[in-house]
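Trainee: return a 3D structure for these sequence lines:
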Amino acid sequence: MALLKRLAEHDRDVLPFTLDGQPATGLQGDTLLTAVLTRVDSLRGSDFSAEPRAGFCLMGACQDCWVKLGDGRRVRACATLLEAGQCVSREPGRTL
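Mentor: A predicted model of the protein is given here:
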């Protein structure tokens, strides 16, 4: 189940992307954080445990929203805009 729900504003262009190998869509102007959390219930697992995380500061100052792109880069989901065709992988976190 998605953590975020769109209540209004559905008139932006739809952008297809891949999330953990599965097709997904977001809207033009979405950050990766928004695009991911309108599809699933967490952004990634914690670096200290596998507990689900959904971002913390939402402005690029913390380290809580890292995701991996298809080209191998790790980016902050809250500060990176969604692009059509992006491949986004959530990190499961570390199990201790």
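Trainee: only C-alpha atoms for contact and neighbour calcs from this point on.
Mentor: Noted.
Trainee: near W66, how many other residues are there?
Mentor: 23 (other CA atoms under 10 Å).
Trainee: touching, it and R53? I think so.
Mentor: No: with contact defined as CA atoms under 8 Å, W66 does not count as touching R53 (10.2 Å).
Trainee: please generate a structure for the following sequence too, so the two can be compared:
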Amino acid sequence: MRPIRRLLSALVGSAIAIAVMVVLATIVFSIIIVVVSTSARLAGYDPSSDYVVLSSALIVVAVILTGGLTPGLSRRSNDAYETDDVDDRMYG
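Mentor: Alright, predicted model coming up:
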């Protein structure tokens, strides 16, 4: 019974994390749409809505991927705080 409970708790935790990620990505996407359209107008352009949504989606994807890769990429070999007990799942 214990392994099933552990499995279900991990599944619920993953579902909650996915839901939070989707909500945050939607909020960031809405904010970036406003920023992209405003900056295009300030630059003197009048882009169609399709291009504003496309560029906003590309920016959000880049931000999400960068956020996932940053912990592994920002580690330096001569860092004074480097320890072996760091759980870095990207670079094992």
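Trainee: mind checking the TM-score on these two?
Mentor: Once the chains are laid over each other, their TM-score by TM-score structural alignment, normalised by the length of structure 2 reads 0.21; 41 aligned residues with a CA RMSD of 4.8 Å.
Trainee: mutual contacts of W66 and R53 of structure 1, please.
Mentor: Residues within reach of W66 of structure 1 and of R53 at once, by CA atoms under 8 Å, 6 or more residues apart in numbering, are R44.
Trainee: check the spacing between the most centrally placed residue in structure 2 and T70 of structure 2 real quick.
Mentor: Nearest to the mean C-alpha position of structure 2, counting by CA atoms, centre = their mean, stands I64 at 2.4 Å. I64 of structure 2 sits 10 Å away from T70 of structure 2 when distances are taken as CA to CA, to the nearest Å.
Trainee: L69 of structure 2: neighbouring residues, count only.
Mentor: Per other CA under 10 Å, the neighbour tally for L69 of structure 2 reads 13.
Trainee: check P71 of structure 2 too.
Mentor: Summarising burial for P71 of structure 2: neighbours were counted as other CA under 10 Å, giving 13.
Trainee: other SSEs contacting the helix or strand containing it?
Mentor: Element membership for P71 of structure 2 (DSSP states H and E) is helix 49-73. Packing partners of helix 49-73 of structure 2 (3 or more CA pairs under 8 Å, 6 or more residues apart in numbering; DSSP states H and E): helix 2-42.
Trainee: off-centre distance for the helix it packs on?
Mentor: Per CA atoms, centre = their mean, to the nearest Å, the displacement of helix 2-42 of structure 2 from the mean C-alpha position of its chain is 8 Å.
Trainee: what angle do that helix and helix 49-73 make?
Mentor: Following axes from the mean of the first three to the mean of the last three CA atoms, to 10 degrees, one obtains 130 degrees for the angle between helix 2-42 of structure 2 and helix 49-73.
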